[in-house]
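> Got a predicted structure here, sequence first:
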Amino acid sequence: MRRRDFVTLLGGAIAIFPGATHAQQSAKKWTIGYLGFGPASSWTSEVEALRNGLRDLGYVEGKNILIEFRWAERADQTFYLATEFVRMKVDVIFAPASTQVEPARRASTTIPIVFAQHADPVGLGDAVSLSRPGGNVTGMSMLLTEISVKELEIFSETLPNVARIGVLWNPTTPSHPTAVKAVGAAGQKLGIQLVLAPAGTISEIQEAFATMSRQQVNGVLVLSSPLYTAQAGILAELQMQYRLPEIFANRANVDVGGLMSYGADLDDLYRGAAAYIDKIFKGNSPADLPVEQASKYKMVINLKTAKTLGITIPPTVLARADEVIE
């Protein structure tokens, strides 16, 4: 082969090769391991919000992305499911809340982990700082401690004559001890006696309501937990059984009969989490992706439930509601 022909052939190969490499990269099918806390039916809206966020960024399930769903029935199952994702060598573990983030971190310190509604990533040690997480974990934060205090204030305004409020909290939710302390301090300032009722299983939830009823609480503040969202139907039934109005952080609890909710817009947070996954797929390290705090909050009131419980929502509270269920 003459030298001129060889150079021409080599130049053509160089011109073709980069395009072939790019085609290989763009044809890659990324895998996300979704570490959920079931049942899946309790998280339909949030899952769809994540999917919509990914679709808006050009990811089509079955074409260039695959989402592997695993749903834990108990908190102690999450670590096993996380290790399953490690064995599968997923590209990202999506662990929505602190309940799932901590077992995912124990399972892997190298696979990127993205959260959508973490209560306190810095306080719980899942991030060094909000501006620079520093590890393999990042995402969206819902500010649980601050929200819980605000919920107590709203609840006391909704039920102005109450003297005692129960606080349902989950010992298996890492962020709850801090939130319980903050709520306790807020209760003292408001002159409200709080009755703490820990519950980490369905049977414990039922026992907690029986205990709170015996202690004559006037209502129940339910701290945000994947378990309490997953068991929204049971909590609504217990509310009616014991005639104890409830306030939540998640509007899904109000959709099935809870009295009211105030909290971060979870759909917005899950859509935001999709952007983190996209950035990681494009080569960014989670250590360098700042944690974003919730910017949208909603208050939802179920007037049908209020009527059933014989509660009149004060006009000042009703006027601040973003949505009212008739």
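Everything's here; your move. Numbers count the residues shown, from 1 in each chain.
> can we go C-alpha only for contacts and neighbour counts from here?
Noted.
> Quick check: which element contains Leu66?
strand 65-72 (DSSP states H and E).
> how about that strand: buried residues?
Neighbour-count burial for strand 65-72, counted by 16 or more other Cα atoms under 10 Å, picks out Ile65, Leu66, Ile67, Arg70, Ala72.
> ok, and here's another one to check against it:
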Amino acid sequence: MKYPCFFPKTLVLPALLSATLLGCGSNQELDEYGDPTATDVPYVAVTQIVEHPALDAVRDGLKDKLKEEGYEADSSLKWEWESAQGQAANAAQIAQKFVGDAPDLIVAIATPSAQAVVGSTDTIPVVFSAVTDPVGAELVPSLEASGGTVTGVSDLSPIDEHLALVADIVPDAKTVGVIYNAGESNSVSLLALLKTEAEAQGFTLQEATVSSSADVATAAKSLVGKVDVIYVPTDNTVVSALEAVIQVGNENKLPVFAGDTDSVERGAIATASFDYYEVGRQTGAMVVRILGGEKPGDIPVELANTVDLAINLKAAAAMGVTIPDAIQSSADQVFE
């Protein structure tokens, strides 16, 4: 039975009066009948810097893990998701909006979104995901439990394995072209690692920087004739426009390698990388712990814990490369 918010005093029983006052005099939201709606389900807000397969897989893994643990969107969980469409200004606006909405927890996927959220609140728990260098990005002081309101999952790429893979597949390669956005702190950290590993493995680097996805095709073309292979790190700006790099690779028989598995499926030759869906599930497990009462500051930052070898035979053929049988037989994922 639906009760209105006004009753003659002589007809109201004490219990009914109490219930009515709770529905009409509190700050609870009311449904179309004037009854209080359920407000005790957790509220998780998710912000993502841009939509591309790897980050979308993180989001999907997160959502599926939460559902598996009893937190289902639109029933036992209030779920809100926003994409910044690759724009730092949008990421800042989304972060401010979410902080104003006061969710129980904010999940920030990728470094720029995480920086925007952490810079906007020091009270709401924040779990980041797919962040290359959380210390360098100033999200946490160390990978140990920080005692603060922030923790998460890092996807620091195994750069040494990536360059070793280039050497195994293109043994004559001497110069590696790398395309990245210098405005992404995660990419700056990766470039520093890449320089160290390139020197150790005997490669020379040729850099091409971009500031937006619209610059990616031009940057890729600028490397033609100057490099033996192109390497695309887990740079959100570049990965969101990966097809432009693949086209340059195909047209010029210039091998393209990548830092993530989804990019291999999209047309890069190979990588040793994480399953980003599993990264999302790993992040979801951390969110569940916090929703269950643990403090984010008591949880150390975790590293993505699964690395798979992925190859794309069709892409290799299009770029004039033959992947050795030994690598084919040891690959965890083969795209044809």
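Structure received. None of the values given here were measured: they were computed from a predicted structure.
> what's the TM-score for these two chains?
TM-score for the superposed chains, counting by TM-score structural alignment, normalised by the length of the first structure: 0.85, backed by 299 aligned residues with a Cα RMSD of 2.1 Å.
> possible to save the buried residues of strand 65-72 of the first structure as TSV with distance to Leu10 of the first structure?
TSV is the format used below for the buried residues of strand 65-72 of the first structure (distance: Cα to Cα, whole Å):
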residue	distance to Leu10 of the first structure
Ile65	35
Leu66	38
Ile67	41
Arg70	49
Ala72	55
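> what lines up against Ala197 of the first structure once you look at the second structure?
Correspondence of Ala197 of the first structure to the second structure, assessed by TM-score structural alignment: Ala208.
> Looking at the first structure, name the residue matched to Ser75 of the second structure.
Using TM-score structural alignment, Ser75 of the second structure lines up with Lys63 in the first structure.
> ok, so what distance separates its match from Phe79 of the first structure?
Distance, Lys63 of the first structure to Phe79 of the first structure, by Cα to Cα, to the nearest Å: 29 Å.
> Neighbour count: the two, which is higher?
Neighbour count, other Cα atoms under 10 Å: between Lys63 of the first structure and Phe79, Phe79 has more, with 20 against 11.
> Not counting sequence-adjacent ones, nearest residue to Ala316 of the second structure?
Distances taken as Cα to Cα, 6 or more residues apart in numbering put Ile269 closest to Ala316 of the second structure, at 5.3 Å, once the chain neighbours are dropped.
> Check Ala331 of the second structure too.
Ala331 of the second structure's closest residue in space is Leu309 (Cα to Cα, 6+ apart), at 5.0 Å.
> That neighbour pairs with which position in the first structure?
Checking TM-score structural alignment: Leu309 of the second structure goes with Met299.
> what about the strands in the second structure?
Remark: strands assigned in the second structure by DSSP state E are 43-48, 78-83, 105-109, 126-131, 150-154, 175-181, 204-210, 229-232, 256-258, 270-274, 302-303, 307-312, 333-335.
> Distance to Asp64 of the second structure added to those strands, as JSON lines?
Shown next, in JSON lines, are the strands of the second structure (distance: least, Cα to Cα, whole Å):
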{"stretch": "strand 43-48", "distance to Asp64 of the second structure": "14"}
{"stretch": "strand 78-83", "distance to Asp64 of the second structure": "12"}
{"stretch": "strand 105-109", "distance to Asp64 of the second structure": "14"}
{"stretch": "strand 126-131", "distance to Asp64 of the second structure": "15"}
{"stretch": "strand 150-154", "distance to Asp64 of the second structure": "17"}
{"stretch": "strand 175-181", "distance to Asp64 of the second structure": "31"}
{"stretch": "strand 204-210", "distance to Asp64 of the second structure": "34"}
{"stretch": "strand 229-232", "distance to Asp64 of the second structure": "29"}
{"stretch": "strand 256-258", "distance to Asp64 of the second structure": "26"}
{"stretch": "strand 270-274", "distance to Asp64 of the second structure": "18"}
{"stretch": "strand 302-303", "distance to Asp64 of the second structure": "19"}
{"stretch": "strand 307-312", "distance to Asp64 of the second structure": "21"}
{"stretch": "strand 333-335", "distance to Asp64 of the second structure": "22"}
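> So which of those is nearest Gly280 of the second structure?
strand 126-131 (7.3 Å; Cα to Cα).
> elements contacting that closest one?
helix 53-68, strand 105-109, helix 111-118, strand 150-154, helix 276-291 (3 or more Cα pairs under 8 Å, 6 or more residues apart in numbering; DSSP states H and E).
> Gly320 of the second structure: which of those is closest?
In terms of Cα to Cα, the element of these nearest to Gly320 of the second structure is helix 53-68, at 25.7 Å.
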